[in-house]
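>>> predicted model and sequence follow; I will ask about them next.
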Amino acid sequence: MAQTVQRTTTVVEEESRTVTLVAPQASPRKYQYIYFNFLTFSYAHLAALYGLYLCFTSAKWTTLLFCFVLFHMSNLGITAGAHRLWTHKTYKAKMPLEIVLMLFNSLAFQNTATNWIRDHRLHHKYSDTDSDPHNATRGFFYSHVGWLLVKKHPDVLKYGKTIDMSDIYNNPVLKFQKKYAIPLIGAVCFALPTLIPVYCWGETWNNAWHIAMFRYVLNLNVTFLVNSAAHIWGNKPYDKSILPAQNHMVSFLSSGEGFHNYHHVFPWDYRSAELGNNYLNLTTLFIDFCAWFGWAYDLKSVSEEIIKQRAERTGDGSSGVWGWGDKDLDHDIKSKANIFYAKQE
């Protein structure tokens, strides 16, 4: 009997060592490198740098405009689609909008939306611990891209199995994307962005391909900045005890995803930012337009009073970056924003 009790105690103690719920946390580990990813990421970034060079030297202006439009479509596939709609369910979308966002998401190619959603739900549940796929406690490079160059931490694999994905597995649009991922993503992300400039306005193959790679890699790194820079640099007006922060530059580049301290405090808010941030929040404007058009509905948001109370209780005393407490924010604009969002609730 004594041996049985001792064995039970040992198992419990061993199990407790793998529970990583308190951030920041990063236990010592030996990295297992994925060399294929090293090769593909190296090629993609070198091709993107050459594509950037071609933008200034030989590309047609129509190709540059096309690249700019596709970049923002890609952003929306991640921000409005994989992130705010499917991961956090901050609003609901009718089938036409889901299809559009699935195609935009395929254009961004950050794995299938299903895999992206699972990793992001895990990130929020165990943020900045070893159970977080891109644990920012391990530094900028790891949280930016390093996590994709090594095999997943055992805790990520373990706790990833506990994430409820039933809504995603039963979504017909996302099931279609996952089933036909290779031909669909290959065509939408790489083939069409290369073929259209060549056959529609006579761009060279060299320019079209490398500028498509530039757009793709730029979109990747903009998304990666939310995982890295927005978990390291910025102020924390809503919860000073967590790593996610408000970051102006990341918000500008990622169409509104850099108000990260707010987002981790209120992940169910479709705006992913406090009121007054629509200047840098193109994703919110896109969702608002879709709501006006009738394709998006049941938009969830947080009341002004709750936002203020949380900031006073756990914030660092700074403003929300063009949000509550920012004296430079125009009062009339903010009042109009209050009226608009009151109608949405």
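Alright, I've got the coordinates.
>>> going by C-alpha atoms from here, please, whenever you check contacts or count neighbours.
Will do.
>>> strands along this protein, start to end?
Counting by DSSP state E, the chain has strands at residues 92-93, 296-297.
>>> reformat those strands as JSON lines; add mean neighbour count.
Putting the strands of the chain into JSON lines (neighbours: other Cα atoms under 10 Å) gives the following:
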{"stretch": "strand 92-93", "mean neighbour count": "20"}
{"stretch": "strand 296-297", "mean neighbour count": "20"}
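>>> second one coming, line it up with the first:
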Amino acid sequence: MPPQAEADTSTTGVLYESDVQTKDGGLDREVAGMKYAGSKKYDLVYANIIWFILLHIASLYALYVAFADTMWQTNVFAFVCYLQSGMGITAGVHRLWAHKAFKAKWPLRLTLMLWNTMAFQDSVIDWARDHRVHHKYSDTDADPHNAVRGFFFAHVGWLCCRKSDQVKAKGQLIDMSDLENDPILAFQKKYYMKLMPLVCFILPTVIPVYGWDESWANAFLVPTLLRYAIVLNATWSVNSFAHFFGHRPYDNALNPRENLGVACVALGEGFHNFHHTFPWDYKSSELPFYTLPNPSSAFIDFMAYIGQASDLKTVSNAVVRRRAKRTGDGTHKIWGWDDTDLTAEFKKDVTIHRPTKAN
């Protein structure tokens, strides 16, 4: 069985030492004194704004093409690319590298790095740095996608303007040596602008054309542009929808919420109140669903079963229940093991079939 946390050591769920350790080995505990969002003048990045507008216009047309003109093989291929690039974010940069919720052997790390590159959301090292800052300074002016600044800012607006001085200053304090010393991640960062166009745009376009005679236009629109836009918005929805809509069964003082819709489109990342309360849990959820709405957990479990993943960190049911009772909003019976719809047989089954490291 995966190792379980012995105690609830965090009072807020946002200060997790391996995530927010500073370069000098200490913990920067200025969270309580951070200035919260007020009026601010944004330094807009017009190149990003134009790119996002054009991408989404093209994606709307691509959605029409997917139903009206594209071969079924291309649509299936686009869905597979969506799963791969999505897993590169969820199982890869988020759970494996940003939170170190499990360990992975080099073949899995290489695969997740390539899938992450296909997602085109920056290198693993840069993405993980911003995410660690987000957890430490969540909903303050040092949070890169501070939800206090509004839904649009949290979703995509933060990428349409330059980072504030506070975001940049706090990002420089985060110790990223664990990822910088990984040769696979160092290779990705060094050659990112060569790898990314190949993996994100060229291969998803070329494969349908030479694989089953899809047209160049359809191949570029559906498995490339449309897939990329969907993965982007699925990831962004965790920062926006899951910070504005849903319940807070684990910590009512935290802004992030449980949102089933986000979990479905973001491959299991919508259980956001749980995640911010227990950021080291490899499932990012209390319940180990093996299909929707948490396929990322199923993927990690399978990788553990075949020996590619190990040391899966999770939180004991007792710790979760105590925390929910102490700080939750009273909706734990909807989201956790207290759900009356979860039969004793189901609970027994998922406990018995926990993945173990392959011999």
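Looks like it came in fine. This one's a predicted model, so the numbers in the text were calculated from it and none came from an experiment.
>>> picking up where we left off before, now render the strands of the first structure as a markdown table, adding distance to Leu65 of the first structure.
Formatted as a markdown table, the strands of the first structure follow (distance: least, Cα to Cα, whole Å):
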| stretch | distance to Leu65 of the first structure |
| --- | --- |
| strand 92-93 | 29 |
| strand 296-297 | 28 |
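>>> just so I know, which of these lies nearest Pro244 of the first structure?
Within these, the stretch nearest Pro244 of the first structure is strand 92-93; the backing value is 25.9 Å (Cα to Cα).
>>> how big's the offset between that closest one and the second structure?
With mean Cα distance after the TM-score superposition for the first structure, strand 92-93 of the first structure departs from the second structure by a mean of 0.2 Å once superposed.
>>> in the second structure, point out the residues matching that strand.
Using TM-score structural alignment, the residues of the second structure aligned to strand 92-93 of the first structure are 103-104.
>>> contacts for that stretch next, please.
Leu96, Gln308, Ala309, Ser310, Asp311, Leu312 (Cα atoms under 8 Å, 6 or more residues apart in numbering).
>>> pretty sure the third one is touching Lys105, no?
Yes - with contact defined as Cα atoms under 8 Å, Ala309 of the second structure counts as touching Lys105 (6.4 Å).
>>> before we move on, back to that, taking the contacts of stretch 103-104 of the second structure together, which two end up most distant?
Leu96 and Gln308 (12.3 Å).
>>> neighbour count: those two, which is higher?
Leu96 (24 against 19; other Cα atoms under 10 Å).
>>> check contacts around that one.
Phe102, Lys103, Ala104, Tyr282.
>>> in a markdown table, list those along with distance to Phe151 of the second structure.
Shown next, in a markdown table, are the contacts of Leu96 of the second structure (distance: Cα to Cα, whole Å):
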| residue | distance to Phe151 of the second structure |
| --- | --- |
| Phe102 | 31 |
| Lys103 | 34 |
| Ala104 | 35 |
| Tyr282 | 27 |
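>>> spatially, which two of these are the most separated?
Among these, Ala104 and Tyr282 lie farthest apart (Cα to Cα), at 12.2 Å.
>>> pull out the buried residues from stretch 52-70 of the second structure.
Phe52, Ala58, Ser59, Ala62, Leu63, Val65, Ala66, Thr70 (16 or more other Cα atoms under 10 Å).
>>> and if you look at stretch 289-300 of the second structure?
Buried residues in stretch 289-300 of the second structure (16+ other Cα under 10 Å): Phe289, Tyr290, Pro293, Asn294, Pro295, Ser296, Ser297, Ala298, Phe299, Ile300.
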